[in-house]
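> requesting a structural model of the entry that follows:
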Amino acid sequence: MYKSIIIGTGPAGLTAAIYLARANMNPLVIEGPQPGGQLTTTTEVENFPGFVDGIMGPELMDQMRKQAERFGAEFRSGWVTKADLSERPFKLTVEGIGELVTETVIISTGASAKYLGIPGETENVGRGLSTCATCDGFFFRNKKIIVVGGGDSALEEANFLTRFGSEVRLVHRRDELRASKIMQDRARSNEKIKWSLNYTPVAVESGPMGVTGLRVLNNATGQEEVFETDGLFVAIGHTPNTKFLDGQIATNEVGYIQVNPGTSETNIPGVFACGDVQDDKYRQAITSAGSGCMAALDCERFIEHNELKVAEPQK
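Here you go, the predicted model:
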């Protein structure tokens, strides 16, 4: 029986692994199909403290993983298909591994950005296409930028990106926005934002250096055209990766895990959550790492006061 199993290997999960491993708790970390999380799709990370010249996203995750391994964290690849959190010890069913038993669980499975599902999109992630304005806006100083979306997050990102881009065009497939009135008013008053409503994205255009434009369908005329751009930001929301929990953990109306304020504690004692799976506001590598530290410390203290005794085998 493990003292703790960490599900997920983004900045949150790896930070939790580092802390628990240093506390001699020998955590097991379950890596999903994308070890390292969303940062592995990011080219250069310039806002993570300690790296003056920036660092490539995959390299940062690799270093954090090696640091956790150095202190004794164990890593296994698999997909958690079922979690029985009804009583301690908890039981996790992992595809390719089988059933694992643990005293505590740290959930750091993140949230997956929603994509448009159009040609040219996937292959240009990190080559001018992004889902995080605060992460990558800096790279598009004095350049043309397109934001796709019609909700609060899209308008918030469009407003933020006007700090960098020479122009920011907002593309939305409907002729009305879903965003709140206050967000719409704020965006409408920003002269650097251009509006292209009632246009459906059809394909991402690109060249050797990355994104060059967005091909769209004018829903009013039925004609296709290309909006030239240097950067394309897809802002149509995120989906927290919590399906495997089958409703056992309390979430908000969008599906993000709810934690007790100021902690990583969920509604089930011994189960903790950190990173983007419980954060629909900041979604930054550094805040994820910080919440991973919180989860590890909360987990360690919980075990100190609630350690399970394993029965000795009969002779």
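> hey, let's count contacts and neighbours off CA atoms from now on
Fine.
> tell me which helix or strand residue 289 sits in.
helix 285-306 (DSSP states H and E).
> nope, residue 165 is what I was after
Per DSSP H and E, there is no helix or strand for residue 165.
> coming back round to it: and the helix holding residue 289, what's buried?
Buried residues in helix 285-306, defined by neighbour count with 16 or more other C-alpha atoms under 10 Å: 285-300, 302-303.
> let's compare: structure for the following, please.
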Amino acid sequence: MTDLFIIGAGTAGLSAAIYAVRAGKSVIVAESGTYGGQIINTPDIENYPGIAHISGYEFATNLYSQATDLGVKVIFAKVEEITGDGPFTIKAGKDTYEAKTIIIATGAKNRHLGLKNEERLIGKGISYCATCDGMFFKGKDVAVNGGGNTALSDALYLAGIANHVTLIHRRDSFRGDKADLDKLNTCDNVTFLLNSNVTGLSGKDHLESIAVTNVKTRETTNVPVSALFVAIGQEPDNQIFANLVDLDEKGYIKAGADCETSHPGIYAAGDCRTTSLRQLTTAAADGAIAATAACTYIDRN
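Predicted structure coming up:
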């Protein structure tokens, strides 16, 4: 029987683990992929308070080492089933665990375009991580689809690698940080296509071009590119928890600033929960709040 079972070894999950183990609780963290979450692929973090510059890999590795050095047990397995009302029984991989409380910190996954040929061309020109795959297209023409911080960051990163970057956004203005947008405006190898959507993907063995349709004129343009980096947002992967906690219409776990879900003893932290802002700082804060609430719940029960 462990005190806390945390699902997800991203910023929220590992922050929760650190707070819980420092409070004297036993902690197991389950991760189905790589520790660190999506931030591990970010080349340069500039907006985390107190740290002017740090790579996502270094940040995630420091966080992981801090947690494990404190005694947090991390298992690399996918949680497949949770039963019980508390204590809970968790099936992860081939093993089964029992826990007094659960913190769900599964983050969110990249949203796909849903276009024909998209799945076939993943890894052959279609990518959802510029920092992971950008170097494969050094000196070539590429495109980025999106208008938020990730899209702007991706375009800026690729501008230093690719021959030319076409940044496509469905609205007439970007939602991302003005600082990154200002930097992009100084790049002579970046072109903006606003009020536009990617509507087609062409290529036999690899991506060769994309169809871009203007949402106002309905005119479609063929843009030759070797790669398209999709950065149109994220979506949660919470369906496995639907029988335990309430989800909103988009599939996010209903939990407020206190990180409490509809089920006593289960908490949600980070990008997987309903929130107006999904950032590194909010993930870390959620982890601390969820762990503290879980510890209080254990002490009272």
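> fetch the TM-score of the aligned pair.
The TM-score (TM-score structural alignment, normalised by the length of structure 2) is 0.75; 265 aligned residues with a C-alpha RMSD of 3.4 Å.
> could you find the closest non-adjacent residue to residue 201 of structure 1?
Distances taken as C-alpha to C-alpha, 6 or more residues apart in numbering place residue 216 nearest to residue 201 of structure 1, at 4.3 Å, with adjacent residues excluded.
> and the residue mapped onto the one you found from structure 2, how many neighbours does it have?
Residue pairing (TM-score structural alignment): residue 216 of structure 1 is matched to residue 210 of structure 2. Using other C-alpha atoms under 10 Å, residue 210 of structure 2 has 22 neighbouring residues.
> mind checking the longest strand of structure 2?
strand 95-104 (DSSP state E).
> just checking, what packs against that strand?
Packing partners of strand 95-104 of structure 2 (3 or more C-alpha pairs under 8 Å, 6 or more residues apart in numbering; DSSP states H and E): strand 2-7, strand 88-92, strand 266-268, helix 280-300.
> chain center to it: distance?
Its chain's average C-alpha position is 23 Å from that of strand 95-104 of structure 2, according to C-alpha atoms, centre = their mean, to the nearest Å.
> cool, and stretch 221-239 of structure 1?
For stretch 221-239 of structure 1, the distance to the chain centre is 21 Å (C-alpha atoms, centre = their mean).
> likewise stretch 265-278 of structure 2?
With C-alpha atoms, centre = their mean, you get 12 Å for stretch 265-278 of structure 2.
> for stretch 155-169 of structure 1, measure first residue to last.
11 Å (C-alpha to C-alpha, to the nearest Å).
> report the buried residues of it.
Buried-residue list, stretch 155-169 of structure 1, by 16+ other C-alpha under 10 Å: 155-165, 167-169.
> ditto for stretch 221-230 of structure 1
By neighbour count with 16+ other C-alpha under 10 Å, stretch 221-230 of structure 1 contains the buried residues 226, 227, 228, 229, 230.
> nearest to residue 60 of structure 1 among those?
Distance ranking of these against residue 60 of structure 1, using C-alpha to C-alpha, places residue 230 first at 25.8 Å.
> what's residue 125 of structure 1 aligned with over in structure 2?
Applying TM-score structural alignment, one finds that residue 125 of structure 1 aligns to residue 130 in structure 2.
> list the contacts for that match?
Neighbouring residues of residue 130 of structure 2 by C-alpha atoms under 8 Å, 6 or more residues apart in numbering: 154, 157, 158, 229.
> and what of residue 59 of structure 2?
residue 40.
> which residue range of structure 1 does stretch 287-295 of structure 2 align onto?
So stretch 287-295 of structure 2 sits over residues 292-300 in structure 1, by TM-score structural alignment.
> show me how far that stretch is from its chain's centre.
Chain-centre distance of stretch 292-300 of structure 1: 19 Å, with C-alpha atoms, centre = their mean.
> what does stretch 224-236 of structure 2 give?
Put simply, stretch 224-236 of structure 2 sits 14 Å off its chain's centre (C-alpha atoms, centre = their mean).
> and the end-to-end length of it?
Termini of stretch 224-236 of structure 2 sit 32 Å apart (C-alpha to C-alpha).
> one more: stretch 171-188 of structure 1?
14 Å.
> repeat that for stretch 32-50 of structure 2.
The stretch stretch 32-50 of structure 2 measures 30 Å between its terminal residues, going by C-alpha to C-alpha.
> the helices in structure 2, which residues?
All helices of structure 2, identified by DSSP state H, fall at 11-22, 56-69, 130-133, 149-159, 178-184, 280-300.
> okay, buried residues for the second one please.
Yep, that's helix 56-69 of structure 2 we're talking about. Buried, per 16+ other C-alpha under 10 Å, within helix 56-69 of structure 2: 56, 57, 58, 59, 60, 63, 64, 66, 67, 68.
> distance of the closest residue to residue 148 of structure 2 other than its chain neighbours relative to residue 155 of structure 2?
Using C-alpha to C-alpha, 6+ apart and skipping residues adjacent in sequence, the residue nearest residue 148 of structure 2 is residue 176, 4.2 Å away. Per C-alpha to C-alpha, residue 176 of structure 2 is found 12 Å from residue 155 of structure 2.
> and residue 257 of structure 2, how far from residue 289 of structure 2?
For residue 257 of structure 2, the distance to residue 289 of structure 2 - C-alpha to C-alpha - is 8 Å.
> circling back: among the helices of structure 2, which is nearest residue 237 of structure 2?
helix 11-22 (15.3 Å).
> for that closest one, which positions count as buried?
11, 12, 13, 14, 15, 16, 17, 18, 19, 20, 21.
> before we move on, what about stretch 37-53 of structure 2?
37, 38, 39, 40, 41, 42, 43, 44, 45.
> shouldn't the first one be in contact with residue 108?
Okay, so that is residue 37 of structure 2. No. Here residue 37 of structure 2 lies out of contact with residue 108, judged by C-alpha atoms under 8 Å, at a distance of 9.0 Å.
> residue 232 of structure 1 reaches residue 130, doesn't it?
Yes. Between residue 232 of structure 1 and residue 130 there is a contact under C-alpha under 8 Å: 6.4 Å.
> between the helices of structure 2, which one is closest to residue 86 of structure 2.
Once those are compared by C-alpha to C-alpha, helix 280-300 is nearest, at 10.4 Å.
> how big's the offset between the closest one and structure 1?
Once the two are superposed, helix 280-300 of structure 2 sits an average of 0.7 Å from its aligned residues in structure 1 (mean C-alpha distance after the TM-score superposition for structure 1).
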